[in-house]
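Engineer: give me coordinates for this.
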Amino acid sequence: MSKVLITGGAGFIGSHLTERLVKLGNEVTVIDRTPEKEPENIKSVIKEINFVHSDILNFKTLEETIKGKEYIFHLAANSSVNKSLEKPSWSAEQNILATVKLLELAVKYGVKKIIFSSSAAVYGDRKELPIKETAPLDPASPYALDKVTGENYMKLFSRLHNIDTVSLRYFNVFGPRQNADLPHPGGVTIVINQIKNKGSSQLQGDGKQTRDMIYVDNVVNANILAMKKGSKLNGAAYNVSTGKSISICELHDKISKLMGVESTREYLPLPKGNIIHSQGDNSLAKSELGFKIEVDLEEGLKGTLDWSKNQV
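Structural biologist: Model prediction:
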């Protein structure tokens, strides 16, 4: 049993990770600024964890929360590209300042390892696909730059302070509990809701953009594997991807077919900072972490649809 802290552990990805770590017998603490004092996403395990209802920018509370922990999964962040474009200084505070303070406190209290949730957005738009971890980083938004900076701090603190860190570059994660209210038209949950409610969905751009869609359970697996890796990772970065891509239009059609309905598409302008094509090479994560895709796209979409049927 390990003592673990999950920042943002009541969010979309974080809640699935929280449940898995509890199931594996770990002593789990979650810190999250969710509006709910007993978050819906983690209600199944709320009595089995220590839940701290706080923003991680409350550094006094963060310090108390980090004391005595062996592992930290750092997921808390502004995850919206659009918000980062509107409020870059606010996004930097959420994503960079909070990360640096967390690293300082982790060093102070002897944390063994930090698993940092990064993003494929660090690559920008790459012509060479699938993208390897050795590809140049070319962030196209403040959000992406925040993640590059976070990765660099992870690597630096590993070198300066002998704390083990690893960055996981998530590609397009989907699954149950994904927030359909975020301004990301084209996301799986949003498409499902729009087809269900209107018989059509809004897609940004011409719909020919491609994405590497990865089901949330696979992302949780990558986090657990990174935690359990015995040898030091020293700030290494790994793609968490399927190695396959699908166009936004094809994704829409696949969802419509699984729902058993005919639906139309509406097209919206593509906002600045959005990537056209994305597909990750996951061979490094496979060889060094033992990562593999256990839930494919179709199975993941079915799981997400089953969950959405019970949502109001």
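Engineer: going forward, measure contacts between C-alpha atoms and count neighbours the same way
Structural biologist: OK.
Engineer: now residue 21: which helix or strand?
Structural biologist: In the assignment (DSSP states H and E), residue 21 maps to helix 12-23.
Engineer: just checking, what packs against that helix?
Structural biologist: strand 3-7, strand 27-32, helix 216-228 (3 or more CA pairs under 8 Å, 6 or more residues apart in numbering; DSSP states H and E).
Engineer: just so I know, which of these lies nearest residue 153?
Structural biologist: Among the helices and strands packed on helix 12-23, strand 3-7 comes nearest to residue 153, with 17.0 Å by CA to CA.
Engineer: ok, and what's touching that closest one?
Structural biologist: 14, 18, 26-32, 56, 65-66, 68-76 (CA atoms under 8 Å, 6 or more residues apart in numbering).
Engineer: show me what contacts the nearest residue to residue 220 once chain neighbours are set aside?
Structural biologist: Distances taken as CA to CA, 6 or more residues apart in numbering put residue 17 closest to residue 220, at 5.4 Å, once the chain neighbours are dropped. Residues in contact with residue 17, defined by CA under 8 Å, 6+ apart, are 9, 220, 223.
Engineer: here's the other one to compare against:
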Amino acid sequence: MPTYPHRALVTGGAGFIGSHSVELLLENNFNVRVLDNFSSGHLSNLPTHPQLEVVVGDIRDRDDVQAAMQGMTHCLHLAAQVSVAKSVEDPIGSATHNILGALNVMHAAANAKVSKLVYASSAAVYGIPAQLPLLEEAELQPLSPYGLEKWVDERYAALLGSLHGLPSLGLRYFNVYGPRQDPSSPYAGVIARFLDRLLSHQAPVVFGDGRQTRDFIYVGDIARANMAALLSAQCGICNVANGQQIDLLGLIALLGQLTNCHLPPQHLPANAEDIRYSCGNNQRLTEWLAIEPKWNLTEGLSELIHYVSKSHVAHDEPVNIRA
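Structural biologist: Next comes the predicted model:
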């Protein structure tokens, strides 16, 4: 394997998506520095590796970010406040993470003259889609402070590209699932919560009729897209999606088949703010980054079930699906 001169800072690298991305970068001979405040990430998510350095710090602290960025050639910015509900309850606190923290990272990356900044955006920027599958050029109408924050990040990245020549690519993740996604966390995705309930022989709980659809993408494919984006010359915005949608009832049926636990869902009243249908167009992902999703939903769920079944802990919270 060739030795790459790449030195990548990964903010939030001890988290769900971050740790998978760090592992892949190390496998491809990157030197990696993780910056994490460990508010939700875990050191146990990270391997022991001679090319990995872990720094405890916070993206909201400009000095922490500038120090961590020193000597880096690339930056993968994943640290964020990722709860839609929390952004509604505390929009100032959420914006401090997701706008001011992101701006700290972007300015430090520009000052360090990194070769590429890749940052996590979200399908939440789209709001209620006028047409599916969603193209990157679709009108953006975010329904939550979280979605608005990610949109603001995209505009800041574009502006800093114009002002300071910062090359950046924002990745609009759709619904990510996979190992290390904590079902007890308020940030957990719907798959983690459903699976947790089924493995505890409890009925999964859904809000509404269960016909809401989402585009689920396995975390391994997210990591592949992250690395490809760091090495790509492309700048702008790119969806990271499977390009297929499934409704919650179909998802529960598939999970029941794979776990041999067939329990009908318990329904609670629908939330008016929930997006009804979502599906991303991933043509740009294929053309720009040469990434085709490797795991279909059945394969990804099988990987997740194998991981979770080894260390399952039951949780009783109902599931609320959000973009």
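Engineer: quick one: the helix holding residue 21 of the first structure aligns where in the second structure?
Structural biologist: Aligning helix 12-23 of the first structure against the second structure (TM-score structural alignment) gives residues 16-27.
Engineer: then stretch 139-150 of the first structure?
Structural biologist: So stretch 139-150 of the first structure sits over residues 142-153 in the second structure, by TM-score structural alignment.
Engineer: residue furthest from the geometric center of the first structure?
Structural biologist: residue 262 (30.9 Å; CA atoms, centre = their mean).
Engineer: now that residue. Nearest residue, chain neighbours left out?
Structural biologist: Nearest non-adjacent residue to residue 262 of the first structure (CA to CA, 6+ apart): residue 256, at 6.2 Å.
Engineer: where is the longest helix in the second structure?
Structural biologist: Longest among the helix segments of the second structure by residue count, using DSSP state H, is helix 145-164.
Engineer: what lines up with residue 295 of the first structure in the second structure?
Structural biologist: In the second structure, residue 295 of the first structure lands on residue 295 (TM-score structural alignment).
Engineer: that match: what secondary structure?
Structural biologist: coil (DSSP: H, G, I helix; E, B strand; the rest coil).
Engineer: which SS state does the residue lying closest to residue 150 of the second structure once chain neighbours are set aside fall under?
Structural biologist: Excluding its sequence neighbours, the residue lying closest to residue 150 of the second structure (CA to CA, 6+ apart) is residue 121, at 5.4 Å. Classification of residue 121 of the second structure using three-state DSSP returns strand.
Engineer: need the counterpart of residue 188 of the first structure in the second structure.
Structural biologist: So, by TM-score structural alignment, residue 188 of the first structure is matched to residue 191.
Engineer: tell me which stretches of the stretch 101-250 of the second structure form strands.
Structural biologist: 116-122, 168-173, 175-177, 205-207, 213-214, 216-218, 236-240, 246-247 (DSSP state E, counting those that start in this stretch).
Engineer: let me have those in TSV, extended by mean neighbour count and distance to residue 160 of the second structure.
Structural biologist: Formatted as TSV, the strands of the stretch 101-250 of the second structure follow (neighbours: other CA atoms under 10 Å; distance: least, CA to CA, whole Å):
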stretch	mean neighbour count	distance to residue 160 of the second structure
strand 116-122	26	11
strand 168-173	26	9
strand 175-177	24	28
strand 205-207	22	41
strand 213-214	22	32
strand 216-218	26	30
strand 236-240	24	12
strand 246-247	17	37
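Engineer: ok so, going back, looking at the helices and strands packed on helix 12-23 of the first structure, which is closest to residue 174 of the first structure?
Structural biologist: helix 216-228 (5.7 Å).
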